[in-house]
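J.: sequence first, then the predicted structure, then my questions.
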Amino acid sequence: MGEKERVEIKSVPFLPVNCNYTLLDDAYTGGGGFLNGDYLIPHVRETPDKYGRRKALSYYANYVKAVINALVDPVFRKVAARNWEGQGTDSAMFSKFQNDVDGKGTKIQRFMKRALKKAKLHGVCFIVVDNVPEQPLNKGEAIEKRAFPYAYLVFPKQVKAYECDKAGVLTSITYEIYARRASGAAVSYTTERWTWTTTSWKREAEGEPVETEHKLGVVPVIPLFGTDADEGDMQPIGDMLSIARINLAIFNLCSELRELLRNQAFATLCYPVTDNAGFDELNKIVTGTENALGYDGLARTSPSYIAPPAEQAILLQDEIKRLVEEIYRIASLTSVVGVQQKNSGVAKEWDFENTNQALADLAENCQDAEMKMAFLFEKWTNSTISYSCVYPDDFGIVDVTEALDDVTKALDLQIGGLFQKEVKKKAVEVYLADLPEERFDAVMEDIDQQIEEVQQAVGFEGAPE
């Protein structure tokens, strides 16, 4: 594509509904309105006292965090295979970058895991690869003083505007960074506004703005997506917003269920009285949950307890259960977390495949983001790294007992030859998946050697005289 063809056709203000991002953050941490009860919706005729009591008794069942962890943790269960071929100080400097990505001692694996959690929660997370302002005289000094590029995260609610070309590539982005200062109970914030283009950066804070050119030729900001997005859309609405809203509904239902159980779940004593004075005295009796219910003593029945109907509580419990199942369905986790269903074997395989594909897509997004980080590192340092990064792409969950049982049945067929060798290797892959790579390879070679020896013996014994 020629330079003239790569024109910027999209320039939009970044105007997310900030309350959505606040809800997402609160749903993940359990803070905000979930902590103080402000996310509870009062009933139409609910008095302030009752509403305040219901807020005080509220609790939050956090499904958002469970879903995020279930979708991100498997991606980083195994360390990604990372290699680079830089020479001398270039290699040493990038190696140190891998072990200290952000200047705070965070390794690349942990940094990318945090970035993916934020990307999955918000729909996207931005990785900024910046360079230190004061450049050392040589790369050796840069390594010694850690004076080389570093990365940090920017969240969607911090971004104020962006521009993309028709290929969906960022050509400029503006965001704000907040520095938090606390002194006792007093908390204050200072704000810096940064704007990056393909040729320059500008920093606006207290005083005059500072603007400087860079020679990267690209915007050093990498969008890491946690959901599907159209080309050039840097504010996608992820599926976690739907899940957070369902979790909000569950929060309210749990409060209503608790209020119902608190007010109605206890049996009430029915006590017969024969005159008005008896009714007055009855009000002073404290029994059961609070007091007794009086009725005409001429009915000649003995005192007894009555209990409220359980249908309403059961209805609320069923609705909560349905919403929980809906959360895991939306998250493609019905086969992994929290939901037990009597599905056929084919249905279970489809569920596992759906979950596996969701995890593989997230792993591929992380892999691409790391490659772009290495590219920007090369640009900033004028070095050649030749970086490669491979994340795991198969996250299937294997029932070891069932798999080995299938292997035993296959060996009982006594087909022999290559079939027997491949079946044995399948058993090793299932049962010894966590074995160190060298020992795993040694076991595989041993199987090959055993089969070859058997084939040679059979061939020798069975040779014509």
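T.: Arrived safely. Numbers count the residues shown, from 1 in each chain.

J.: from now on I want contacts and neighbour counts done on CA atoms only, so please keep to that.
T.: Noted.

J.: can you pull the contacts of the spatially closest residue to Gly238 that is not a sequence neighbour?
T.: With sequence-adjacent residues excluded and distances taken as CA to CA, 6 or more residues apart in numbering, Gly238 is closest to Gly123, at 4.6 Å. By CA atoms under 8 Å, 6 or more residues apart in numbering, Gly123 lies in contact with Phe225, Gly226, Thr227, Gln235, Pro236, Ile237, Gly238, Asp239, Met240.

J.: for comparison:
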Amino acid sequence: MAIDRTSDQFLLDAYNGQGGFATGEYLIAHPRETETKLERRQALAVYPNFVRKIVDVYMGFLWKQAPNREHDDLYGDFLANADGAGTKLNTLLFCYQRLAMILGTVYVIVDKPQQQGQTRAEQALPYLAMRFPGQLVDEVKDAAGTWQSVTFSELLNNKTVYRTYTLTGWRVSRNPDGSEVIEQGDYTLNRVPVVRLHIAKPLNPIDSRSQSWVYDLAILNWDLYNTRSELRELFRAQTFAILALPVTDDSERERLKDLTISTENALTYNPSGGGEPSFIAPPADPVELYMKQIADTVQDIYRIANLEFVGGVQQSGVATAFYFQQTNSSMGGMAEMCESAESDIARLVYLWQGREFNGNISYNNEFNMTDLAQAISTVMDTVTLGMGSKFDKAIKKRLAKQVLGNDICGTDMEAIGQEIDAQGDLYGDRLAREGLASAPAAVAAEPVELSATLESTPPVDLSGLDSRMDALETAVDGVKTAVTAGLQAQPAPNITVEAPVINVTVPEQPPAQITVEAPVVNVTVPEAQPVVNQPQQPVVINTGSNGKIIDLVRDANGAVTGANVRESNSNEN
């Protein structure tokens, strides 16, 4: 059977794992392979579906965040029921874009039910219908590539009919040229109500179909499917070794002709007859060659899909960032195509209702894997650099956009930006406040005439302060001496190393141990024994005419925490 690998059905089968991949019809027979062996290979063939895995990964990223939409109630109702059967628009567009990734392009028809209510409230909303590229039978475009008419094939009562849309109306006929009309109608849209949903921009911008994004993946997956089948056949044909029995004559050969060999019986032989039984096993080289070919094909699949960073080869951080940037660029283009298609759909929905769409539709086009905590840490570090209020505000706006993404509409994001602008330079203001707090307080007072003040102030005799200052200095020196005398000199610690343990021993203190077990460092410090508070001799300091006694106050560990001053008597001086 000839395999058309460019057909829509082959590409759909490559994603679904159905069709010829399930029946084995996509296997290629060997030149001299018998029909029986081919049928056996078809029955045992297994399809490793990398196409679906990769497509689903991409779609998960593309629709991780819902699009931002600013709209009125009309489009809100359409979002909730986009196909006339209660399906949400996001669900439909997800399915349409997945098909576009497989086929390259799908065509979305924005139609309106023929039966309408009497009032605007009773009128049914427009709805969406989808057509495959293979259903496109004919098209007429102007020089700019805008459709003037387009014709699709479809089934009506199990018979093929042809539906044509023009700038002014539609018709259903039995023939592609529009003859034998079954039904028809008019509208005042002044455009063809069909939207192209591409997965990527066509090579020629006016082309009606883009190339399938999964085509190369499907071909590689098909090659892998055939290679695995051939390896399976090699296993079945060569895995079991052959038992070789040496014989001396024809009579012995005849005797062994109907011999059954298994694990439940034994075999006798005459060693003098020319040897002993042995197994002949096939070489392992063909199997190893197939295994290498399979591994190389899998790597090619990931490489074609710009997913080198998820392959089995360890990549550096720079290489991983480079590969993911390629993937990010590819998905950004896909998001742009879907955003453009939905914008056209919205305009057609409003044209059907005799109105103009004035809303806004925005799809997420950044699919980075930056850790949010790292992003916040970076922002905080840059804010503390003090690079100015404008820089700080720009950084905060960027962080807000990264945290919220497309979960809020553009109006709310603009309001957040205005709030950030209204906050001012909070960091600079805080530094300014802290600087003022540490500076001497300014006293607001009326200006004073210095000469008048000095003249009216009586002279002050400062000679009596000299003796008091001397006494105060003597008292302070006495306290320092007493504290120093009360604290014993700390002896040097003794450190010994016996890998992986480091012992630190301080005299009169329990020993500490540091254990190094990469990548963990354990530090063990026994509880220190309480120090018995020894009675201290009071310190007597002469301040001139009267003696003062300072009693040092110590805690449970012997550390000086304060002092009490009391009057002395003659016995203590």
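T.: Thanks, I have the structure now. These numbers were taken from a predicted model, which means no experiment stands behind them.

J.: any idea what the TM-score comes out to?
T.: Here the TM-score for the pair of chains, by TM-score structural alignment, normalised by the length of structure 1, is 0.79; 425 aligned residues with a CA RMSD of 3.9 Å.

J.: sorry, back to before: which contacts among the contacts of Gly123 of structure 1 does structure 2 share?
T.: Mapped onto structure 2 and checked by both residues aligned by TM-score structural alignment, their matches' CA atoms under 8 Å, those keep the contacts Phe225, Gly226, Thr227, Gln235, Pro236, Ile237, Gly238, Asp239.

J.: what does the third one align to in structure 2?
T.: In structure 2, the residue matched to Thr227 of structure 1 (TM-score structural alignment) is Ala200.

J.: and what of Phe76 of structure 1?
T.: In structure 2, Phe76 of structure 1 lands on Trp63 (TM-score structural alignment).

J.: what about that match, neighbour count?
T.: 16 (other CA atoms under 10 Å).

J.: just the one 4 residues further on next, same as before
T.: If you count neighbours by other CA under 10 Å, Pro67 of structure 2 ends up with 20.

J.: Leu27 of structure 2 -> structure 1?
T.: Superposed on structure 1 with TM-score structural alignment, Leu27 of structure 2 falls opposite Leu40.

J.: neighbours of that match, how many?
T.: That count, for Leu40 of structure 1 with other CA under 10 Å as the rule, works out to 20.

J.: before we move on, what about the one 5 residues further on?
T.: Other residues lying near Arg45 of structure 1 total 6 when counted by other CA under 10 Å.

J.: grab the most central residue of structure 2 for me.
T.: Met369 (4.0 Å; CA atoms, centre = their mean).

J.: for Phe61 of structure 2, see how far away it is.
T.: To Phe61 of structure 2, Met369 of structure 2 is 10 Å away according to CA to CA, to the nearest Å.

J.: what's the separation between Gln238 of structure 2 and Gly435 of structure 2?
T.: Computed with CA to CA, the distance linking Gln238 of structure 2 and Gly435 of structure 2 is 86 Å.

J.: and those two? which has more neighbours close in?
T.: Higher neighbour count among Gln238 of structure 2 and Gly435: Gln238, with 14 against 10, using other CA under 10 Å.

J.: next, count neighbours for the closest residue to Tyr431 of structure 1 other than its chain neighbours.
T.: In this structure, Tyr431 of structure 1 finds its nearest non-sequential neighbour in Val400, 6.5 Å apart by CA to CA, 6+ apart. Using other CA under 10 Å, Val400 of structure 1 is surrounded by 12 other residues.

J.: dump the residue contacts of Val192 of structure 2.
T.: Trp147, Gln148, Ser149, Val150, Tyr165, Thr166, Leu167, Thr168.

J.: how about it, secondary structure?
T.: Using DSSP: H, G, I helix; E, B strand; the rest coil, the structure places Val192 of structure 2 in coil.

J.: how near is it to Leu125 of structure 2?
T.: 18 Å.

J.: do Asp381 of structure 2 as well
T.: Counting by CA to CA - Asp381 of structure 2 and Leu125 of structure 2 are separated by 52 Å.

J.: which of the two has more residues huddled nearby?
T.: Using other CA under 10 Å, the more surrounded residue of Asp381 of structure 2 and Leu125 is Leu125, with 22 against 11.

J.: rewinding a little: helix, strand or coil for the residue nearest to the centre of structure 2?
T.: On the basis of three-state DSSP, Met369 of structure 2 is classed as coil.

J.: the aligned residue in structure 1 for it: what's it in contact with?
T.: Mapped onto structure 1 by TM-score structural alignment, Met369 of structure 2 lines up with Ile397. Taking CA under 8 Å, 6+ apart as the criterion, Ile397 of structure 1 is in contact with Phe352.

J.: residue in structure 1 matching Leu243 of structure 2?
T.: By TM-score structural alignment, Leu243 of structure 2 lines up with Leu269.
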